[in-house]
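Chemist: after the sequence you'll find the predicted model.
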Amino acid sequence: MAPAMIASALLLLLAAPSSAFAPPSVNVASKAGSTEAASSRSSLFASPSDGDDVAATETRTRREVLTAVASAALSALGSVSTPNLALADEDVVTAPPPPPPIEVYPTGDVKKLYGEGRVLESQGNMNAALRIYSKVTKIAPRFVYGWSSLGNAQVALGDLRSAEGSYTEAVDLCRAKNAEVDGEGRGGRRCDDFYVLLLNRGSLRLNDGRPKDALKDLEESAVERGRPDALVLQNRARAREMNGYYFGADQDYSVAISMTSNEVSPFWLRAAMVRFQLGNTDDAFNLLRRVEVRFPEAPEVRAAGAAMRASRGEMDDARALYLKIPDRARLRFVDNDYLERTVAWPPKMKEKLREVSVAAGDLSS
């Protein structure tokens, strides 16, 4: 089934600038000290004058050298400390600006553009709606329903892989928004239809042959919904059935049927086959009869009716009903891959249908 279309909403904002640090100035005094030290060291090796002035000259020279070396050392300390400070300043990394807020309600130009997309979608112009929704997600990438609506359009156009990516963006944003409101006390409005986003992605995954991933989404969708919902139950029942959880599937189908008992729906056939798999053959057959009244010529309904009649020992009636299916459609039910992957019948239904196919001559025994 195609995922349900969703209602929508939004908001928008941008982030703050970062700061930068200027490098410190060079300590010019340190160079002067180094020059003085160099010239003083050269005086130590100068030749002294003759006589009694030698000792005094040596004493004076040593004093000058010590003074010059001390001055040079102090200057050197100053020159070393400055580059260290400069490196520390340069190593400081400013924090990245916070991301824009997650938006649930549209505003300004985004609101207008999103509204245009919804009008086009309601008119069935899905290609034009797709272009609009793609633009919305570029302008407001944190807008939940821009992504979910893009996913709806992609599903309608058969691009399931891209649709899953769009639904996942919507699911992740909605989950994060609700965590902000519920857990962090930031205020604002919740993303109240989170369960619909999960339902859409779960339904897509179910139709894309990924029953385990689908069931995970649909279980969470049921929890988020907080009360029985016929559409969630139908899809979760199907996912449980495809994962082999027939008891859980039967429970979901039964509640969904009780909520729609005045109108027979195609999913009732699935419910009947699950009951047959569980051994409740009389209940299964009674439910099937109601489906047959509503959809008497549907090939899958006739095939299921033939299989259940065979299990009741009514092989002649089963074969006659089976042969009413047009040849091309009937031969699909001979293909085990079709039964396994496309219509995904339970094992006992496949077994009984095979018996009918053999009796009708479509299969060899």
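Modeler: Structure received. Numbers count the residues shown, from 1 in each chain.
Chemist: for the rest of this, base every contact and every neighbour count on C-alpha atoms.
Modeler: Will do.
Chemist: list the residues that contact the nearest residue to E64 once chain neighbours are set aside.
Modeler: Beyond its immediate neighbours in the sequence, the residue positioned closest to E64 (CA to CA, 6 or more residues apart in numbering) is S40, lying 7.0 Å away. S40 makes contact with E64, V65, A68, V69, according to CA atoms under 8 Å, 6 or more residues apart in numbering.
Chemist: for S40, pull up the helix or strand it's in.
Modeler: Secondary-structure assignment from DSSP states H and E places S40 in helix 28-44.
Chemist: between the helix or strand following that helix and helix 28-44, how many degrees?
Modeler: Proceeding C-terminally, helix 28-44 gives way to helix 53-91 as the next helix or strand, assigned by DSSP H and E. Computed with axes from the mean of the first three to the mean of the last three CA atoms, to 10 degrees, the direction of helix 53-91 lies at 150 degrees from that of helix 28-44.
Chemist: A further structure is provided below for comparison with the first:
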Amino acid sequence: MKITRVETFAVPPRWLFCRIETDDGLVGWGEPVVEGRAATVRTAVHELAEQFLVGADPLRVEDHWQLMTKGSFYRGGPVLSSAVAGLDQALWDIAGKAFGAPAHQLLGGPVRERARAYCWVGGDAPAEVRDQVAAQVEAGFTAVKMNGSGRMDRLPNVADLRRIAARAEAAREALGPEGDFAVDFHGRFSVAGAIRAVGVLEPYAPMFVEEPVLPEHTHLLERVTGATSLPVATGERLFSRAEVLPALRAGVAVLQPDLSHAGGLSETRRIAALAETYDVAIAPHCPLGPLALAASLQLAFCTPNFLIQEQSIGIHYHSGAELLDYVADPEVFRFHAGHLLRPTGPGLGVEIDERAVRAADGTAESWHNPVWRHPDGSFAEW
């Protein structure tokens, strides 16, 4: 069996899919994308495919990963690691189809039968947060995630801290003592500011506090983890075992590798094993499309230290398309009391509606994240 063609599709709302075709008719799908840099990643996918994949045996998945990540003198970074991630997903999809088994079966078999999932809630005011969380509880979810704040000075003032606490209080009231909420700070604080902000959340016991500082300040993260009893999470902007190691040493409780950024199933499987040696849980980052979610679930079902799965079905900032629009059979993504059941289909376990993908290709508007500024005109972290 040989790889004969690699295609990419830029589809709404902001996703990039890749399709690997073989000479015996097997097809694998993946999702290589950096949000806001889809066109750049698309170029990288085709460069890697032309150099390493076309004409090769698709079942040499690990060898392909080694070549794609190490076959150039300049390595790494989100663009290249995301391009590798999507291609790696597609290769595992083919491998599973060739052997008639889900990818997680090839990676050691299932360790659970269902995976807990959380959904995002928006809302700036506490009343909005309370209503949105209550709606998700009514829908059967037991966990949600929300932003801790909007635009923020590196050192929050008293009013900022009160707003953060009020949102957390509203979420806790809606969830009760049995439910969980996570708070994402998007690296908007300095280390000192993060310690202040995390401190006001302690009475409300969030499941974890995400990215209290920027990934480039991971070497300072131990100051935050050492100042709080709350679990600290990070990892969506760390793309390899080498990059997550300082976070593990800093005492994080949860790692959040992204299956479409951190080298695909091959590398995130190894990241999860490394995290296990530090007694750290895995909660895959996934505000993306159906293939990223499908790959994340394959990891979830063969990973002992899996905690919870992010997913973007119904997320508040999708515009122009929804995750299920590209899935031929959405049953695999149906929620059961806030959980997703173990997929049993071969490969990534999801059947893509190829006609819908081809029709949508090229219709996505070029998406870039907002650029924020402080009142004095200086740059502010989004």
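Modeler: The structure has been received and is ready for your questions. The structure displayed is predicted, hence computed values, not measured ones.
Chemist: quick check: TM-score for this pair?
Modeler: Once superposed, chain against chain, the TM-score is 0.23 (TM-score structural alignment, normalised by the length of the first structure); 142 aligned residues with a CA RMSD of 6.9 Å.
Chemist: what are the contacting residues of stretch 276-288 of the first structure?
Modeler: Taking CA under 8 Å, 6+ apart as the rule, stretch 276-288 of the first structure contacts 246-247, 268-269, 271-275, 305, 308, 346-349.
Chemist: list the buried residues of it.
Modeler: By neighbour count, with 16 or more other CA atoms under 10 Å as the criterion, the buried positions of stretch 276-288 of the first structure are F276, Q277, T281, A284, F285, L287, L288.
Chemist: against D282 of the first structure, how distant is the last one?
Modeler: From L288 of the first structure across to D282 of the first structure, the span is 10 Å (CA to CA, to the nearest Å).
Chemist: so in the second structure, which helix runs the longest?
Modeler: Looking across the second structure with DSSP state H, the single longest helix is helix 78-99.
Chemist: which other helices and strands does it contact?
Modeler: The helices and strands touching helix 78-99 of the second structure, judged by 3 or more CA pairs under 8 Å, 6 or more residues apart in numbering; DSSP states H and E, are strand 15-22, strand 27-30, helix 38-48, helix 61-70, helix 103-106, helix 264-277.
Chemist: packing partners of the host helix or strand of D252 of the first structure?
Modeler: According to DSSP H and E, D252 of the first structure maps onto helix 246-259. Contact partners of helix 246-259 of the first structure among helices and strands, from 3+ CA pairs under 8 Å, 6+ apart: helix 230-242, helix 267-277.
Chemist: about what we covered before: the longest helix of the second structure vs strand 15-22, what angle?
Modeler: 40 degrees.
Chemist: can you give me the buried ones in helix 78-99 of the second structure?
Modeler: Residues of helix 78-99 of the second structure classed as buried under the neighbour-count rule (16+ other CA under 10 Å) are 78-98.
Chemist: thinking again about what came up before, go through the helices and strands packed on helix 78-99 of the second structure and pick out the most buried.
Modeler: Mean neighbour count (mean count of other CA atoms under 10 Å) peaks for strand 27-30 among these, with a mean of 27.
Chemist: give me the contact list for that one.
Modeler: With CA under 8 Å, 6+ apart as the contact definition, strand 27-30 of the second structure has outside contacts at 17-21, 85-94, 291-292, 352.
Chemist: buried ones in stretch 58-70 of the first structure, by neighbour count?
Modeler: T61, R62, E64, V65, A68, V69.
Chemist: is the closest residue to L16 of the second structure other than its chain neighbours in a helix, a strand, or coil?
Modeler: Nearest in space to L16 of the second structure, with sequence neighbours left out and distances taken as CA to CA, 6+ apart, is A10 at 4.5 Å. In terms of secondary structure, A10 of the second structure is strand; the call rests on DSSP: H, G, I helix; E, B strand; the rest coil.
Chemist: burial measure for A10 of the second structure, as a count.
Modeler: 23 (other CA atoms under 10 Å).
Chemist: hmm, it is touching A38, no?
Modeler: Yes - applying CA atoms under 8 Å, one finds A10 of the second structure in contact with A38, separated by 7.4 Å.
Chemist: what is in contact with the two at once?
Modeler: With contacts defined as CA under 8 Å, 6+ apart, the residues shared by A10 of the second structure and A38 are L16.
Chemist: Throw the helices and strands packed on helix 246-259 of the first structure into CSV and include distance to V144 of the first structure, thanks.
Modeler: Supplementary listing: these in CSV, determined by distance: least, CA to CA, whole Å:
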stretch, distance to V144 of the first structure
helix 230-242, 21
helix 267-277, 31
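Chemist: quick one: closest of those to M315 of the first structure.
Modeler: Nearest of those to M315 of the first structure, taken as CA to CA: helix 267-277 at 17.1 Å.
Chemist: quick one: work out the angle between the helix holding D252 of the first structure and helix 230-242.
Modeler: Relative orientation of helix 246-259 of the first structure with respect to helix 230-242: 160 degrees, computed using the same axes, to 10 degrees.
Chemist: what's next to helix 246-259 of the first structure, contact-wise?
Modeler: Under the criterion CA under 8 Å, 6+ apart, external residues in contact with helix 246-259 of the first structure comprise 228-231, 233-234, 236-241, 268, 271, 274-275, 277-278.
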